[in-house]
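Student: Sequence first, then the predicted structure:
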Amino acid sequence: MASLMEDLRNTTAFIKDRGIGAVDFGLILGSGLGELAEEIEDAIKIPYQDIPHFPASTVVGHAGMLVYGTLSGKKVLALQGRFHYYEGNSMTTVTYPVRVMALLGAHSVIVTNACGGVNESFVPGDLMLINDQINYMGANPLIGENLEEFGPRFPDMSDAYTAQYRQVAHEVGEKLHLNLKEGVYMGFSGPTYETPAEIRMARTMGADAVGMSTVPEVIVAAHSGLKVLGVSCITNLAAGMQANLNHEEVVETTQRVKASFKELIKACLQAL
């Protein structure tokens, strides 16, 4: 495990050498949502492939760029595209950027995703604040020797999604005239979309939305003592609730709601 800490320190030193300083918020921008990073002021941009120990992002709609600068008066480090378990990455790799954010001094992470709606009151284009999660990915990024530098062996997940941040987001949403939903995000490994039977199971278990990301990053954020605001863009209704599922619809829906999404995140940053 010493080698992972060594890698993290090397990555952090490289990033600092490129001019990246103190970080307030880490931003993890999911499928079709990376455009927000283009609004970061005085931006320093580093392609993932240039960063030691960073893998490449292979998913359509993910730019694969680390962007640092000022957004809504806060110093942010944005991931334009994340790493997924279904790409063949280890859980350590999937969550690597979150640990880098922690080492750079971030106190909070805003994590976003495009996901399928399980709650029958949701419609494509809804924005959902995540209040809890279900890990159904078959793995946990904290398995193995514990990194004491970040947190305890058995971290508490009771408040993984910071309640205070959700309250602020709801207040911001009201001012922006956004009908924000709230609910539980359930993470599957992918890359297949879920079956209708799996969606019925997810609903029975209390999930409001399903996706293939976010859960590992939030586990590591909680372990590292970071506060978290989670925002899901409901891009489609889950299996059995609409005719068929495809990634093109995911990107198309995020394009349609990106203005509302960007306004929400920027206003939340300003208010937090």
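Tutor: Here it is on my side, so go on.
Student: alpha carbons only for contacts and neighbour counts from here, please
Tutor: Will do.
Student: And the contacts of the longest helix anywhere in the chain?
Tutor: Ranked by residue count under DSSP state H, the longest helix found in the chain is helix 247-271. Around helix 247-271, the neighbours that count as contacts under CA atoms under 8 Å, 6 or more residues apart in numbering are 31-33, 36, 61, 71-74, 114-115, 124-125, 127, 168-169, 172-173, 176, 178, 233, 235-236.
Student: likewise stretch 151-158?
Tutor: Against stretch 151-158 from outside (CA under 8 Å, 6+ apart): Asn146, Leu147, Ile219, Ala222, His223, Ser224, Gly225.
Student: which of those are buried?
Tutor: In terms of neighbour count (16 or more other CA atoms under 10 Å), the buried residues within the contacts of stretch 151-158 are Leu147, Ile219, Ala222, His223, Ser224, Gly225.
Student: can you pull the contacts of the residue minimising distance to the centre of the chain?
Tutor: Residue closest to the average C-alpha location in the chain (CA atoms, centre = their mean): Val111, at 3.0 Å. Going by CA under 8 Å, 6+ apart, Val111 touches Leu27, Ile28, Leu29, Gly30, Thr214, Val228, Leu229, Gly230, Val231.
Student: now do Ala22
Tutor: Lys75, Leu104, Gly105, Ala106.
Student: again with Asp42
Tutor: Contacts for Asp42 (CA under 8 Å, 6+ apart) come out as Gly69, Thr70.
Student: quick one: it from Gly69, how far?
Tutor: Note on Asp42: its distance to Gly69, by CA to CA, to the nearest Å, is 5 Å.
Student: What sits closest to Glu39 if chain neighbours are left out?
Tutor: Excluding the flanking residues, the one nearest Glu39 by CA to CA, 6 or more residues apart in numbering is Leu71, at 7.2 Å.
Student: Could you do Ile15 as well?
Tutor: Per CA to CA, 6+ apart, closest to Ile15 is Ile51, 7.5 Å.
Student: another structure for you, compare them:
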Amino acid sequence: MYQKLLESSTYIRRRIKSNPRIGIMLGTGLDKLIDKMEKKEEIDCSKIPNFPKVPPGKQVKLLFGSIKNVEICILHGRFPYYEGYSLKEVTYPVYVMKQLGIDSIFFINSCGGINNNLGIGTLFIVTDFVNLGGASCLIGPNDNRIGPRFVDMSEPYSKDYIQKAKQIAHRLRIVPQHGVFGWVPGPYYETAAEIRVFKAVGIDVVGMSVVPETIAANHLGMKVLSICCVTNMATGIHRTKHSNDWVVEVAEKASTNLSEWIRNIILEIDLK
């Protein structure tokens, strides 16, 4: 894998001028941060050696640019586990970002609300996770040049970044919630019985991404921040049927505030 990562990162470096400091993975409907980027450069992931194969009719891109003086890299589109990718493929872009010199990574996505104190459109800071999928991207041989065999998870999300995010949210008059994210493989929306179990063990929100990528980032020693938009209340809490179109619509409405919040975090976090 180490050789594959070198090939991927070498291909990218030869095609960009940017020297990114922060990596960002954006979820569905949360694209407005891209509009705030300057000096944009774009690479089609289907052309990068060793990247997962992009399905026909879909686009997955790496975007490079800056927010004022901070250079960033955004993965626009993903390789979801529920599409049949292995978890090593799902997390491969995280490993490539590390090879590009990125030590800080943000996961921005949509999720379903379980905690009754949450509402549709709530912005949510992830402070911990539960891996409900029972799988890990770290299973298999380990290369110590990439990361350690056994990975500490005492601080999966940077406490410094969480504190800074809260301070900036207060200044922007954004009122986020925070708590535990539960990862499920999907692609079905959870049953009411599953949600009751998740709620009983202290899970606040649930989603089909973020956790495998968080595990990979911690394997690499990266600092992680994850912010979600609650786009629907989970089965049994909200009585109507789930709709992916509704999820996208809510995410797009929240994207303006969320992108401004992320922009300010990018400019103010300590990258040393």
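Tutor: In hand now; what should we look at? Bear in mind that the values here come from a model prediction, so they are computed numbers and not experimental data.
Student: quick revisit: relative to Gln177 of structure 2, how far out is the aligned partner of the residue nearest to Glu39 of structure 1 in structure 2?
Tutor: Following TM-score structural alignment, the counterpart assigned to Leu71 of structure 1 within structure 2 is Ile67. Per CA to CA, Ile67 of structure 2 is found 26 Å from Gln177 of structure 2.
Student: got it, and Ile16 of structure 2?
Tutor: Plainly put, Ile16 of structure 2 is 37 Å away from Gln177 of structure 2 if you go by CA to CA.
Student: now Asn115 of structure 2
Tutor: 10 Å.
Student: Spell out the residue ranges of the strands in the stretch 151-272 of structure 2.
Tutor: For the stretch 151-272 of structure 2, the strands defined by DSSP state E, counting those that start in this stretch cover 177-183, 205-207, 223-233.
Student: TSV for those, including mean neighbour count and distance to Lys241 of structure 2?
Tutor: Below are the strands of the stretch 151-272 of structure 2 laid out as TSV (neighbours: other CA atoms under 10 Å; distance: least, CA to CA, whole Å):
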stretch	mean neighbour count	distance to Lys241 of structure 2
strand 177-183	21	21
strand 205-207	27	16
strand 223-233	26	10
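Student: Which one of the ones you listed lies nearest to Leu138 of structure 2?
Tutor: Closest approach to Leu138 of structure 2 among these is made by strand 177-183 (15.9 Å; CA to CA).
Student: Tell me the residues of structure 1 aligned with the closest one.
Tutor: Going by TM-score structural alignment: strand 177-183 of structure 2 matches residues 181-187.
Student: Likewise for stretch 159-167 of structure 2?
Tutor: The aligned range for stretch 159-167 of structure 2 is 163-171, by TM-score structural alignment.
Student: how far does that stretch sit from the chain's center?
Tutor: 17 Å (CA atoms, centre = their mean, to the nearest Å).
Student: and if you look at stretch 113-131 of structure 1?
Tutor: Relative to its chain's centre, stretch 113-131 of structure 1 lies at 15 Å (CA atoms, centre = their mean).
Student: And for the equivalent of Val251 of structure 1 over in structure 2, the neighbour number?
Tutor: Matched by TM-score structural alignment, Val251 of structure 1 corresponds to Val248 in structure 2. For Val248 of structure 2, the tally of surrounding residues (other CA atoms under 10 Å) stands at 17.
Student: which residues are contacting stretch 168-178 of structure 1?
Tutor: Asn179, Leu180, Ser260, Glu263, Leu264, Ala267, Cys268, Ala271, Leu272.
Student: corresponding residue for the fourth one in structure 2?
Tutor: Aligned against structure 2 by TM-score structural alignment, Glu263 of structure 1 finds its counterpart in Glu260.
Student: Ser255 of structure 2 versus Asn115 of structure 2, what's the distance?
Tutor: 22 Å.
Student: Tell me which other helices or strands the helix or strand hosting Gly65 of structure 2 touches.
Tutor: Using DSSP states H and E, Gly65 of structure 2 maps to strand 61-67. Using 3 or more CA pairs under 8 Å, 6 or more residues apart in numbering; DSSP states H and E, the elements in contact with strand 61-67 of structure 2 are strand 38-44, strand 70-76, helix 244-268.
Student: from those, which stretch is densest packed?
Tutor: The highest average neighbour count among those, using mean count of other CA atoms under 10 Å, belongs to strand 70-76 at a mean of 22.
Student: just the helices in the stretch 1-150 of structure 2 please.
Tutor: For the stretch 1-150 of structure 2, the helices defined by DSSP state H, counting those that start in this stretch occupy 2-13, 32-35, 87-90, 92-99.
Student: how far apart are the longest one and its match in structure 1?
Tutor: To tie it back to what came earlier, the one meant is helix 2-13 of structure 2. Once fitted to structure 1, helix 2-13 of structure 2 is off its aligned match by 0.9 Å on average (mean CA distance after the TM-score superposition for structure 1).
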